[in-house]
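Asks: prediction below, plus the sequence it came from.
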Amino acid sequence: MSGSDDKPRGSLFDAIRDRRRVVSSDVSDVVPRGLSIAAAYSWRILFVAAAIGLAVWLVIELKLLVIPLLVAILVTALLWPAFTWMLRSRVPRWLAIVISVVGTLAIVTGLMWLAVWQITLQWDSVQASTVAALDQFRQYLIDGPLHLTEEQIDGMLDQGVSFLQQQADLLWNGALALGSTVGHIATGIVLSLFILLCLLADGAGVWRWALRLFPRRARPAADGAGHAGFITVVNYARTQLLVATIDAIGIGIGAFFLGVPLAIPIAVLVFLGAFVPIVGAVVTGAVAVFLALVYNGPWIALWMLVVVLAVQQIEGHILQPLLMGSAVKVHPLAIVLVVAGGTLIAGIPGALFAVPLAAFVNVVAIYVGQRAWETGESPRGDMIWSTVPRPRRRTT
């Protein structure tokens, strides 16, 4: 009895499966092949976009951890050539770490102190020049094409003061938020220093631990791609440091000989801005020209513009191709778009890390696409951490 009951039930299921196959076959015959292929690509692209969006969201949510990590990696890449040179020169690792970290802190602190010292030294003259520039601007509003009156200008100033008074609570809240931000920055600096020390002291161990997060079969590819990407970041950081130094010296000397005040702070600003390719040079150059216009007049500002453009042309057409070569194969248009996107997503940190991240991803994609790890050829050993051995090419 039970066997007779099972047979009709099985026949029913078989009929349903056959019917589904027929319907699927009919649908496949009706839908054009191109549309089927496009649909297959579409849902895969949607899944990839969702995964990327989730990753970006996690990075933004964990920015207090991600930013110090990226800063430490970038500083490690910046110090890596000098650090490995000291190790090859038989300097003890602990002493090389101390020299690298303390030297970096001393240089950064010295630049900041020098900028603040010159601002303090020239504060009286800068203040007088600012007042004179404001008076000239006020007179221009009266005598210029706008033909504003004293009463109109005073009225706009009164409205501005009233607006600030009405926003006193907002400003107070902003001050509290600034205090919180300062605390976050201090915590991030300490965390970055700790990560930097760990990377310099035991970078190989950190990398081997990171490789364990990948499946065993994917570890050779991940290892080779990570090494290739790190070499790219090292070359990028080294080149940007040299370019930033040359830009700062050139524009700073130009501002000094033209009599523009705050020449040293301008040079420091140019040095820091050079680490944001293209966009940083434009912004810091505009600041230098604006200061020359305010404090020295239009002719000095014009000469300051000539100096800025000359330095940037030398950088773009001589220094970058000569020093960078093919190390970071990112088109200038892609750089601008990446910096703009990074700024929109994460502000100043996004602008700072956008290009090295893009270069890293670009090199990793090329490495994986070419299946370069199967050849057994490793990147330059003196620029990377020694990790798991590479697989050799099979002869059978």
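Replies: Okay, I see it. Numbers count the residues shown, from 1 in each chain.
Asks: contacts and neighbour counts: CA atoms only from here.
Replies: Fine.
Asks: how about the strands in the stretch 201-350 of the chain?
Replies: Ranges of strands within the stretch 201-350 of the chain: none, based on DSSP state E, counting those that start in this stretch.
Asks: the helices in it, which residues?
Replies: Along the stretch 201-350 of the chain, the stretches classed as helices by DSSP state H, counting those that start in this stretch are 219-257, 263-273, 279-296, 298-314, 332-370.
Asks: which stretch among those comes nearest residue 48?
Replies: helix 332-370 (15.0 Å; C-alpha to C-alpha).
Asks: could you name the helices and strands sitting against that closest one?
Replies: Judged by 3 or more C-alpha pairs under 8 Å, 6 or more residues apart in numbering; DSSP states H and E, helix 332-370 is in contact with helix 219-257.
Asks: what sits closest to residue 272 if chain neighbours are left out?
Replies: residue 244 (7.3 Å; C-alpha to C-alpha, 6 or more residues apart in numbering).
Asks: one step back: which one of the helices of the stretch 201-350 of the chain is the most hemmed in?
Replies: Stretch with highest mean neighbour count among these: helix 263-273 (a mean of 24; mean count of other C-alpha atoms under 10 Å).
Asks: what's the angle from it to helix 332-370?
Replies: Put simply, helix 263-273 runs at 40 degrees to helix 332-370, going by axes from the mean of the first three to the mean of the last three C-alpha atoms, to 10 degrees.
Asks: who does helix 263-273 touch, helix- and strand-wise?
Replies: If contacts are counted by 3+ C-alpha pairs under 8 Å, 6+ apart, helix 263-273 sits against helix 93-121, helix 219-257, helix 279-296.
Asks: nearest to residue 76, out of those helices?
Replies: Per C-alpha to C-alpha, nearest to residue 76 of the helices and strands packed on helix 263-273: helix 219-257, 8.3 Å.
Asks: got the angle between the closest one and helix 298-314?
Replies: Here helix 219-257 points in a direction 150 degrees away from that of helix 298-314 (the same axes, to 10 degrees).
Asks: got the angle between helix 219-257 and helix 279-296?
Replies: Angle of helix 219-257 versus helix 279-296, following the same axes, to 10 degrees, is 10 degrees.
Asks: how about the helices and strands packed on helix 263-273 in JSON lines, adding distance to residue 379?
Replies: Shown next, in JSON lines, are the helices and strands packed on helix 263-273 (distance: least, C-alpha to C-alpha, whole Å):
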{"stretch": "helix 93-121", "distance to residue 379": "23"}
{"stretch": "helix 219-257", "distance to residue 379": "6"}
{"stretch": "helix 279-296", "distance to residue 379": "31"}
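Asks: residue 360: which of those helices is closest?
Replies: Nearest to residue 360, of all those, is helix 219-257, at 4.7 Å by C-alpha to C-alpha.
Asks: and the comparison structure, right after this:
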Amino acid sequence: MPPRDLSPPPEDVTPYVPVGVRIAAAYSWRLLVIAGALGVVIWLIGELSVLATTLAIALLLAALMVPLVNLLTHKARLPRGLATAVTVIAGLAVLGGLMTFVIIQFSDGLPALQQQLNRSLDEARRWLIEGPLHLKSSDISRFIDQMITLIQENQASITTSALTTATAVGEFLTGFLLTLFILIFFLVHGEHIWAFLLRAVPKPARQVVDNAGKEGFASLISYVRATMVVAVVDAVGVGIGLWILGVPLVVPLATLVFLGAFVPIIGAVVAGGVAVIIALVTVGWIKALVLLAIVTAVMQLEGHVLQPILLGRAVKLHPLAVILAITGGLIVSGIAGALLAVPLLAVLNAGTKSLIADQRNANSGNSPDSPEPAED
């Protein structure tokens, strides 16, 4: 039997490590670095949530308005600054007119809604007394008194909530003005801002990043256009159903459906649910069920016909990815995060596809078609 080799192992132990362990270790430390970088980015977004949300909303509005700015610049031969001013002023006029009309309609329809609500409450009280529950009038009155006492005991917290709401309104106005300011610069100097940001990218990878950024912004434009059309169709469909069934506050509820459509899946369901509840209170449960069927049909039309046709393959996202993105955005930044999560996912999806395509072209020896962006 030969003697065992008791000499110390060589300094390089790599040949003695199994290949699978080496591959797993290589992936692990890279994934840890990526996770750490994402953690830092998420932490910065949380610390600068107001600024990050403002920038994201301004970029979303820029994607909505930049086609009209380009049309006025190239077709009407207007200077870009003037085209931006016309577009922004027209957008503010449409938004202001719509909000004013909704407020007027809500104010006019509120008294009738209150009367109908009182009648519904009286019918509910009569059913509780004369129906199968056979409750006593004194029990119902005692329950109402307990609710009033509860509200009075929590008056301080209600007042604090009102003050918090007033503070939130002030922050909203500040954010609105900041968003408007950033939006104007995005529309006027967007290409120069992007060229400046590209300078931070190493020159060999600059063209690839430029292609990915342009593809991402193009997908954002397609997403905003498609979402706008879907929102209009949802609002018109549900609004017609509300009008036929005689539900009050048709225009405000249709506007709520329009705004809710910008948060895919969840927003339309919540807005439609509010409309069904108001129909249940005002026109009875039979018409509320009919309205529920109308809302469901409109949602099916949106999910199975409009979105696949309008969004196309470049922006097409799996419903599970949409739900997870909305949930994550809601956890990180609330309603604003839920609104911006899906557009961000669409941009990342298109940018990643562009990076993969450029990598395949590089591996196959094909050069990109577009020239390298010039430095400003």
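Replies: Good, I have the coordinates. Just so we're clear, the structure is a prediction, and the values are computed from it rather than from any experiment.
Asks: please state their TM-score.
Replies: The TM-score (TM-score structural alignment, normalised by the length of the second structure) is 0.89; 363 aligned residues with a C-alpha RMSD of 2.4 Å.
Asks: now which residue in the second structure aligns to the residue nearest to residue 272 of the first structure?
Replies: By TM-score structural alignment, residue 244 of the first structure lines up with residue 231 in the second structure.
Asks: its match against residue 256, yeah?
Replies: No: taking contacts as C-alpha atoms under 8 Å, residue 231 of the second structure lies outside contact range of residue 256: 10.0 Å.
Asks: still on that earlier bit, out of the helices of the stretch 201-350 of the first structure, which is closest to residue 180 of the first structure?
Replies: Among those, helix 332-370 sits nearest to residue 180 of the first structure (C-alpha to C-alpha), with 17.5 Å.
Asks: in the second structure, point out the residues matching the closest one.
Replies: The counterpart of helix 332-370 of the first structure in the second structure, using TM-score structural alignment, spans residues 319-357.
Asks: with the first structure superposed, average distance for that stretch?
Replies: In the superposition against the first structure, stretch 319-357 of the second structure averages 1.2 Å from its aligned positions (mean C-alpha distance after the TM-score superposition for the first structure).
Asks: circling back to that earlier point, to residue 177 of the first structure, which of the helices of the stretch 201-350 of the first structure lies closest?
Replies: Minimum separation from residue 177 of the first structure across the helices of the stretch 201-350 of the first structure (C-alpha to C-alpha) falls at helix 332-370, 16.7 Å.
Asks: what's the closest non-adjacent residue to the most centrally placed residue in the second structure?
Replies: Centroid check for the second structure by C-alpha atoms, centre = their mean gives residue 339 as the closest residue, at 1.7 Å. Take residue 339 of the second structure and drop its neighbours on the chain: the residue closest to it by C-alpha to C-alpha, 6+ apart is residue 263, 5.1 Å away.
Asks: what's the match for residue 61 of the first structure in the second structure?
Replies: Using TM-score structural alignment, residue 61 of the first structure pairs with residue 47 in the second structure.
Asks: what distance do you get for that match to residue 355 of the second structure?
Replies: Here residue 47 of the second structure is placed at a distance of 30 Å from residue 355 of the second structure (C-alpha to C-alpha, to the nearest Å).
Asks: now swap in residue 26 of the second structure and tell me
Replies: 22 Å.
Asks: next one: stretch 60-71 of the first structure to chain centre, how far?
Replies: Relative to its chain's centre, stretch 60-71 of the first structure lies at 12 Å (C-alpha atoms, centre = their mean, to the nearest Å).
Asks: list of residues touching it?
Replies: With contact meaning C-alpha atoms under 8 Å, 6 or more residues apart in numbering, stretch 60-71 of the first structure is reached by 59, 184, 188, 189, 191, 192, 195, 346, 349, 353.
Asks: what residues of that stretch count as buried?
Replies: Across stretch 60-71 of the first structure, burial judged by 16 or more other C-alpha atoms under 10 Å covers 63, 66, 67, 68, 69, 70, 71.
Asks: dump these to TSV, plus secondary structure and distance to residue 139 of the first structure.
Replies: Formatted as TSV, these follow (DSSP: H, G, I helix; E, B strand; the rest coil; distance: C-alpha to C-alpha, whole Å):
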residue	secondary structure	distance to residue 139 of the first structure
63	helix	47
66	helix	50
67	helix	47
68	helix	48
69	helix	51
70	helix	49
71	helix	47
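Asks: which of the residues you listed sits closest to residue 171 of the first structure?
Replies: Closest to residue 171 of the first structure out of the buried residues of stretch 60-71 of the first structure is residue 63 (24.9 Å), distances taken as C-alpha to C-alpha.
Asks: could you find the counterpart of residue 169 of the second structure in the first structure?
Replies: That one, residue 169 of the second structure, aligns with residue 182 by TM-score structural alignment.
Asks: distance of that match from residue 189 of the first structure?
Replies: Separation of residue 182 of the first structure from residue 189 of the first structure (C-alpha to C-alpha) stands at 11 Å.
Asks: name the residue in those two with the higher neighbour count.
Replies: Set residue 182 of the first structure next to residue 189 and count neighbours by other C-alpha atoms under 10 Å: residue 189 wins out with 16 against 12.
Asks: without its sequence neighbours, what residue ends up closest to that one?
Replies: residue 68 is the one closest to residue 189 of the first structure (C-alpha to C-alpha, 6+ apart), at 6.9 Å.
Asks: show me the contacts for residue 63 of the second structure.
Replies: Residue 63 of the second structure neighbours (C-alpha under 8 Å, 6+ apart): 217, 220, 221, 224.
Asks: what residue of the first structure takes the place of the second one?
Replies: Using TM-score structural alignment to pair residues, one finds that residue 220 of the second structure aligns to residue 233 in the first structure.
Asks: residue contacts, its match?
Replies: Counting by C-alpha under 8 Å, 6+ apart, residue 233 of the first structure makes contact with 74, 77, 356, 359, 360.
Asks: distance from the host helix or strand of residue 53 of the first structure to the second structure after superposition?
Replies: In the assignment (DSSP states H and E), residue 53 of the first structure maps to helix 33-61. Mean deviation of helix 33-61 of the first structure relative to the second structure after superposition (mean C-alpha distance after the TM-score superposition for the first structure): 2.2 Å.
Asks: can you give me the neighbour number for the equivalent of the residue nearest to residue 339 of the second structure over in the first structure?
Replies: Under the alignment (TM-score structural alignment), residue 263 of the second structure pairs with residue 276 in the first structure. Residue 276 of the first structure: 26 surrounding residues under other C-alpha under 10 Å.
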